[in-house]
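>>> Fold the following and give me the result.
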Amino acid sequence: MSDIPEVLFVCVHNAGRSQMAAALLDHHAAGRVRVRSAGSAPADQINPAVTAVMAELGLDLSKEFPKPLTSEAVQAADVVITMGCGDACPVFPGKRYLDWQLPDPAGRPAEEVRPIRDEIDRRVRELLAELLPAH
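Predicted coordinates for the structure are as follows:
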């Protein structure tokens, strides 16, 4: 295990929740955490409302794209955070798993995606405080 913790966010389509969580953690961690996201059944593109509400925070998801979940990504991660992918997420012993129950932003307008983003942001900040305790 390297000195830099690695976190993997997984949802079904990797088009909303996991993308927001990865972008927020990457932003707050400022290089102190390795962050990946993936989907058990990746969508064709990121949810446009998700891209819009992240842009409001100055986070650009326009170059991101849904990625398939691989066993390698799970094995590389120290913490795996699932968001409604159920049994599709492979489980490896010795990993820390968290399941964040969050509404799926798919098909929702930006005003309904914003509170999901804000809840993810709150959880990401808590996670970061656990991963990188202040010395």
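>>> drop to CA atoms for contacts and neighbour counts, all remaining ones
Noted.
>>> Next, the contact list for F65, please.
N14, A15, D44, Q45, I46 (CA atoms under 8 Å, 6 or more residues apart in numbering).
>>> same question, I116
For I116, the contacting residues are R17, L102, P103, P105, by CA under 8 Å, 6+ apart.
>>> Report whether it is found in a strand, as I expect.
No - assessed with DSSP: H, G, I helix; E, B strand; the rest coil, I116 is helix; it does not lie in a strand.
>>> measure it to E72 for me?
Distance of I116 to E72, computed by CA to CA, to the nearest Å: 28 Å.
>>> now E6
Distance, E6 to E72, using CA to CA: 12 Å.
>>> out of the two, which sits in the busier spot?
E6 (20 against 8; other CA atoms under 10 Å).
>>> wait, doesn't that one sit right on S37?
No - applying CA atoms under 8 Å, one finds E6 not in contact with S37, separated by 10.8 Å.
>>> Now name the helix or strand holding I120.
Taking DSSP states H and E as the definition, one finds I120 inside helix 110-131.
>>> Quick check: L57 is in a strand.
No - using three-state DSSP, the assignment for L57 is coil, not a strand.
>>> what's near enough to touch it?
With CA under 8 Å, 6+ apart as the criterion, no residue contacts L57.
>>> Which residue ranges of this protein form strands?
Here the chain has its strands, by DSSP state E, at 6-11, 34-39, 79-83, 96-99.
>>> so which of those is the most packed in?
Among these, the stretch with the highest mean neighbour count (mean count of other CA atoms under 10 Å) is strand 6-11, at a mean of 26.
>>> Just the angle for it relative to helix 110-131, thanks.
150 degrees (axes from the mean of the first three to the mean of the last three CA atoms, to 10 degrees).
>>> May I have the distance across stretch 25-45, first residue to last?
End to end - CA to CA - stretch 25-45 spans 21 Å.
>>> let's see this one next to it:
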Amino acid sequence: MEQHRTTAESTRDTHVLQGTAEHLAERYRGIFTPQMVERYVFESYATLGRTARIKTHLATLAGRFADDRLRALAQSMGSIAKDHPQVLFVCVQNAGRSQMAAALLSKVSGGQVEVRSAGSLPAGQIHPLAEDVLRERGIDLADAFPKPLTDDVVRAADYVITMGCGDTCPIYPGKQYLDWDVADPQDATLEGAREILADIEARVHALWERLQAPQGG
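Model prediction:
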């Protein structure tokens, strides 16, 4: 029975992924071939599947992940215009610090920054304390999920902010690299997580001011 259920779920996911690939192929028509789009979709599914703790909506998450990667790649190629600054936050698990920073910058900037986050060794789910302290600020991480660091999102970024992930992030010319020495909430208490969030929030506000400053000014 378990094997039958697993096979049925796999078949369902395949149908979802194929439908997603067709949808994204239309979205990126003239930029990427349908074959490349399909490869990105199924590759994203396999990559997330290696670490995701809950598999129920894995095909849907993989579609979102593939879409973001394709958009980032198209931006880095100049095929899609960058209407806003691109900021990538990277930590080890993409379950705490980088998720906090990404959520805060999205809120502070009012959508005037395209924000991404990733992890060098992504966890299976968002850390509960990160969700709790952000919820206290009125920010919901229900749609967020840990994502692995991929070359395409780094290429698209104008700013790459790392937090405790060492030298795992590839270096490309023309980008601003910042390393934030921020504690990991993984083993923190609720109060400790609040202090970490306050630290990140101060840094995010400073970054937002920097992003708004006239270029070359």
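>>> Going by neighbour count, which residues of the helix ranked longest in structure 2 are buried?
Looking across structure 2 with DSSP state H, the single longest helix is helix 2-27. By neighbour count on 16 or more other CA atoms under 10 Å, the buried set for helix 2-27 of structure 2 is D13, V16, L17, Q18, T20, A21, H23, L24, A25.
>>> measure the fourth one to D132 of structure 2 for me?
It stands for Q18 of structure 2. On the measure of CA to CA, Q18 of structure 2 and D132 of structure 2 end up 35 Å apart.
>>> still on that earlier bit, I would like the range of structure 1 that aligns with whichever helix or strand comes after the longest helix of structure 2, please.
As assigned by DSSP H and E, the chain's next helix or strand after helix 2-27 of structure 2 is helix 34-49. Following TM-score structural alignment, the aligned partner range for helix 34-49 of structure 2 in structure 1 is empty.
>>> Any chance you could list what contacts whichever helix or strand comes after helix 34-49 of structure 2?
For helix 34-49 of structure 2, the following helix or strand on the C-terminal side (DSSP H and E) is helix 58-77. The contact list for helix 58-77 of structure 2 (CA under 8 Å, 6+ apart) reads 13-14, 16-17, 20-21, 24, 31, 37, 40-42, 44-45, 48-49, 52, 80-82, 147, 150, 152-153, 155-156.
>>> 6 Å instead?
Contacts of helix 58-77 of structure 2 with the rest of the structure, by CA atoms under 6 Å, 6 or more residues apart in numbering, involve D13, Y40, V41, S44, Y45, I80, D152, V153, R155, A156.
>>> Return the distance of the equivalent of E209 of structure 2 over in structure 1 relative to S40 of structure 1.
Correspondence of E209 of structure 2 to structure 1, assessed by TM-score structural alignment: A129. To S40 of structure 1, A129 of structure 1 is 28 Å away according to CA to CA.
>>> Neighbour count: these two, which is higher?
When A129 of structure 1 and S40 are compared for neighbours, S40 comes out ahead with 21 against 12, by other CA under 10 Å.
>>> State the distance from the more buried one to R125 of structure 1.
Counting by CA to CA, the gap from S40 of structure 1 to R125 of structure 1 is 25 Å.
>>> same question, W100 of structure 1
Relative to R125 of structure 1, W100 of structure 1 is positioned 14 Å away (CA to CA).
>>> Same check on A110 of structure 1?
Per CA to CA, A110 of structure 1 is found 22 Å from R125 of structure 1.
>>> quick one, which of those two is more surrounded?
A count of neighbours by other CA under 10 Å puts A110 above the other of A110 of structure 1 and R125, at 18 against 15.
>>> Name all residues that make contact with that one.
Counted by CA under 6 Å, 6+ apart, A110 of structure 1 has contacts A49.
>>> That one -> structure 2?
Using TM-score structural alignment, the partner of A110 of structure 1 in structure 2 is L190.
>>> What sits closest to the residue most central in space within structure 2 if chain neighbours are left out?
Central residue of structure 2 (CA atoms, centre = their mean): S117, 3.4 Å from the mean position. Computed as CA to CA, 6 or more residues apart in numbering, the closest residue to S117 of structure 2 that is not its neighbour in sequence is F89, at 4.6 Å.
>>> Just give me the match in structure 1 for that neighbour.
In structure 1, the residue matched to F89 of structure 2 (TM-score structural alignment) is F9.
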